[in-house]
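Enquirer: The following comprises the amino acid sequence and a computationally predicted model.
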Amino acid sequence: MSSQIPTLTLNDGIKIPRIGYGLGTANYGSECVPHVVSALKTGYNYIDCAQMYGNSKSFGEGFQQFGGKREDVFVVQKCGKTGTESHPRKTLETLLKEMKIDYVDLYLLHSPLLCKPLSLSEAWKVMEELKAEGLAKSIGVSNFREEDILEIEKTWKVAPSVNQIEYHPYVFHAANVQRLLTLQKKHDIKVEAYGPLTSLTGAKGGPADEVVKEIAKSKGIGESQVLLNWALQTTQGVVVTTSTNEERQKIQLEAVTKSITLGQDEIDRISEAGKKKYFRYRMTDVWDAAKP
């Protein structure tokens, strides 16, 4: 993997790059081979895929066009699609064929609402089996709430290595998110923050805008770089972002490779501004059913 991108060691010893390029959002449901190729050429070494995104074949084709070594790219897949029974084993076997690879570096249950007909604990047991067999080097969850992790905790032999959740200044302060983060810290379950640029893209005009602009101007960096580092520093985890624009791909990657650091006062200013607004952009069905 690229030595420029710092890594984080997960609770099972696997090292994960601290920034990933996602095939959801702008790439969702579309053929995106050129964007996979451009992301890899730009220097991303973590590609974030999902059954739900419907474009795993694009990763396989893009990776073949790029021509890199399998061990140099950290590949993430997620199990779960609305209206489809998503058995973790059958799903992964299909996805591996589509991507033309033998294993994934990290495999996630995409949502606690998309494991049926299995229970959460049954689904997690299958995940543990896939890890033991080497089809997934590491296993985790996505969009899991505090109550979901507590449910699988009753029977797990292996704790999730990550929980990939929406995380930005307008959602981190919710009580149920704060309880979740406390539980994750107890088990060293790392946060993978998706949607870290939501205040720039999905919730423009909010109370964090001016603060982020001021900090970006004072440091001579982009607003996206400010928000990516706020997420990295407040979670001590990983960020997943995306863009179909090559220049923005480069700018977002440089948020990590250029070792930008926010001061504690800058982090606090963004956090305090974020607390003035609540906005959730993704997986609202999951969180609408969560405890307050």
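Expert: Thanks, I have it.

Enquirer: When you work out contacts or count neighbours from here on, use the C-alpha atoms and nothing else.
Expert: Noted.

Enquirer: what's the distance between Val36 and Glu246?
Expert: Distance from Val36 to Glu246, counting by Cα to Cα, to the nearest Å: 11 Å.

Enquirer: Just want to know which of these two has more residues nearby.
Expert: Val36 (26 against 14; other Cα atoms under 10 Å).

Enquirer: roughly how far apart are the nearest residue to that one once chain neighbours are set aside and Glu31?
Expert: For Val36, ignoring the flanking residues on the chain, the nearest one in space by Cα to Cα, 6 or more residues apart in numbering is Gly62 at 5.4 Å. Here Gly62 is placed at a distance of 10 Å from Glu31 (Cα to Cα).

Enquirer: neighbour-wise, which of these two wins?
Expert: Counted by other Cα under 10 Å, Gly62 and Glu31 do not tie: Gly62 has more neighbours, with 21 against 16.

Enquirer: Which element, helix or strand, includes the residue of the chain positioned farthest from its centre?
Expert: Farthest-out residue of the chain from its mean C-alpha position, per Cα atoms, centre = their mean: Ser218, at 28.7 Å. Here Ser218 is covered by helix 209-219, with elements defined by DSSP states H and E.

Enquirer: same for the helix or strand following that helix, what does it pack against?
Expert: Using DSSP H and E, the helix or strand that directly follows helix 209-219 along the chain is helix 223-235. Helix 223-235 is packed against strand 190-194, helix 209-219, strand 238-241, helix 246-257, helix 264-274, with contacts defined by 3 or more Cα pairs under 8 Å, 6 or more residues apart in numbering; DSSP states H and E.

Enquirer: okay, now the one to match up with it:
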Amino acid sequence: MSIPTLTLNDGIKIPRIGYGLGTANYGSECAHHVTSALKVGYNYIDCAQMYENSKSFGEGFEKFGGKREDVFVVQKCGKTGTESHPRKILEGLLKDMKIDYVDLYLLHSPLLTKPLSLSEAWKVMEELKEEGLAKSIGVSNFREEDILEIEKTWKVAPSVNQIEYHPYNFHAPNVQRLLAVMNKHDIAVEAYGPLTSLTGAKGGPVDEVAQGIAKSKGVEESQVLLNWALQTTGGVVVTTSTNEQRQKIQLEAVTKNITLTEDEINQISEAGKKKFFRYRMTDVWDAAKP
């Protein structure tokens, strides 16, 4: 089983699917789920200070017994109600995880960099990359205006922007403007919540379309939606499940080379445009331009 990779704008290769420690794992001890995901075949684990379970990665990875260089580890800086100093936070997270570096380090939200400004926080991120504590650096939940703000002073552009992305929000004008700015700088999309139409917003217009495509291809509906996100962004998907069988099914969406036709992609996109739904980081987007 081979997981395809994407080469980021700094030359770092990232697996095109990651297993996230948020959502169902949020705030909980989940070492056994980390071990399970690694055994199933994931080689990218997505962590965050906000998830409050980074020690679980260290415990789960230690139990798994693999080589550090064989697993792509992502961490994110920022937590509501706390000050965000990217260096201090990363040092603590590395200690919790029992590793020496992360492959990708992200600012988790443009609203969670205080007492630093966005540009000041990004300067620290650039220093961490230069020192090798983070092989690659990026952002998460950044809007068009946030990218434009750090662009004024950056020496290194973010390699990724991890955003909520699925058929019910991709068509929003502020998302489309954001994608245009990201494309200009070759900033990759990391899509989280790609299965939202199947989970958090079930019963909408995408259901029937995705089910029909899945049936015609002999695959799972979740695999269709994951590939829609992969093919429309050309980027990476981050998903999660505490069920080992679901972990395997989601991983196989990428490893089994399931490809949607242009017509199938358009069918899902057009169905998605009939509804708007966003379920994460709404405080960020409520403050954004429409």
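Expert: Yes, it's here. Given the structure is predicted, the values throughout are model-derived calculations rather than measurements.

Enquirer: TM-score of the superposed pair?
Expert: Remark: TM-score between the superposed chains equals 1.00 [TM-score structural alignment, normalised by the length of the second structure]; 290 aligned residues with a Cα RMSD of 0.4 Å.

Enquirer: circling back to that earlier point, residues in the second structure matched by the helix holding Ser218 of the first structure, start to end?
Expert: Counting by TM-score structural alignment, helix 209-219 of the first structure lines up with residues 207-217 of the second structure.

Enquirer: quick one: buried residues of that stretch?
Expert: Within stretch 207-217 of the second structure, the residues scored as buried using 16 or more other Cα atoms under 10 Å are Asp207, Val209, Ala210, Gln211, Ile213, Ala214.

Enquirer: JSON lines for the helices and strands packed on helix 223-235 of the first structure, including distance to Val226 of the first structure?
Expert: Shown next, in JSON lines, are these (distance: least, Cα to Cα, whole Å):
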{"stretch": "strand 190-194", "distance to Val226 of the first structure": "14"}
{"stretch": "helix 209-219", "distance to Val226 of the first structure": "6"}
{"stretch": "strand 238-241", "distance to Val226 of the first structure": "12"}
{"stretch": "helix 246-257", "distance to Val226 of the first structure": "8"}
{"stretch": "helix 264-274", "distance to Val226 of the first structure": "9"}
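
Enquirer: now stretch 262-278 of the second structure: which residue numbers in the first structure?
Expert: With TM-score structural alignment as the criterion, stretch 262-278 of the second structure aligns to 264-280.

Enquirer: That should have said stretch 158-174 of the second structure, apologies.
Expert: Aligning stretch 158-174 of the second structure against the first structure (TM-score structural alignment) gives residues 160-176.

Enquirer: Then stretch 47-67 of the second structure?
Expert: Under TM-score structural alignment, the alignment places stretch 47-67 of the second structure onto residues 49-69 of the first structure.

Enquirer: buried stuff in that stretch?
Expert: 49-64, 66.

Enquirer: cool, stretch 267-275 of the second structure as well?
Expert: So, applying 16+ other Cα under 10 Å, buried residues of stretch 267-275 of the second structure: Ile268, Ser269, Glu270, Ala271, Gly272, Lys273.

Enquirer: List the contacts of the last one.
Expert: Residues counted as contacts of Lys273 of the second structure (Cα atoms under 8 Å, 6 or more residues apart in numbering) are Pro167, Tyr168, His171.

Enquirer: SS state for the last one?
Expert: Secondary structure, DSSP: H, G, I helix; E, B strand; the rest coil: His171 of the second structure is coil.

Enquirer: Which ones among the buried residues of stretch 49-69 of the first structure lie within helices?
Expert: If you go by DSSP state H, the buried residues of stretch 49-69 of the first structure have Ser56, Lys57, Ser58, Phe59, Gly60, Glu61, Gly62, Phe63, Gln64, Phe66 in helices.

Enquirer: Would you mind putting the residues you listed into a markdown table with distance to Val158 of the first structure alongside?
Expert: Shown next, in a markdown table, are these (distance: Cα to Cα, whole Å):
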| residue | distance to Val158 of the first structure |
| --- | --- |
| Ser56 | 27 |
| Lys57 | 30 |
| Ser58 | 31 |
| Phe59 | 29 |
| Gly60 | 29 |
| Glu61 | 33 |
| Gly62 | 33 |
| Phe63 | 31 |
| Gln64 | 33 |
| Phe66 | 34 |
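
Enquirer: mind listing what the alignment partner in the first structure of Gly78 of the second structure touches?
Expert: When the first structure is aligned by TM-score structural alignment, the residue opposite Gly78 of the second structure is Gly80. Gly80 of the first structure makes contact with Ala50, Gln51, Met52, Ser86, Leu109, His110, Ser111, Leu114, Cys115 under the criterion Cα under 8 Å, 6+ apart.

Enquirer: redo that, cut-off 7 Å
Expert: By Cα atoms under 7 Å, 6 or more residues apart in numbering, Gly80 of the first structure lies in contact with Gln51, Met52, Ser86, Leu109, His110, Ser111, Leu114, Cys115.

Enquirer: Which of those has the largest number of neighbours?
Expert: That'd be Leu109 among the contacts of Gly80 of the first structure, by other Cα under 10 Å, with 29 neighbours.

Enquirer: Is it correct that Val75 of the first structure falls within a strand?
Expert: Yes - residue state for Val75 of the first structure (three-state DSSP) corresponds to a strand.

Enquirer: So which residues make contact with stretch 46-56 of the first structure?
Expert: Here stretch 46-56 of the first structure has contacts from 17, 20-24, 28-31, 73-81, 95, 98-99, using Cα under 7 Å, 6+ apart.

Enquirer: Could you do stretch 32-39 of the first structure as well?
Expert: Contacts for stretch 32-39 of the first structure (Cα under 7 Å, 6+ apart): Ser58, Phe59, Glu61, Gly62, Phe63, Phe66, Thr244, Glu246, Gln249.

Enquirer: hang on, the second one packs against Met99?
Expert: Which is Phe59 of the first structure. Yes - Phe59 of the first structure is in contact with Met99 according to Cα atoms under 7 Å; the separation is 6.0 Å.

Enquirer: quick check, nearest of the contacts of Lys273 of the second structure to Lys256 of the second structure?
Expert: The shortest approach to Lys256 of the second structure among those belongs to Pro167, at 22.3 Å (Cα to Cα).
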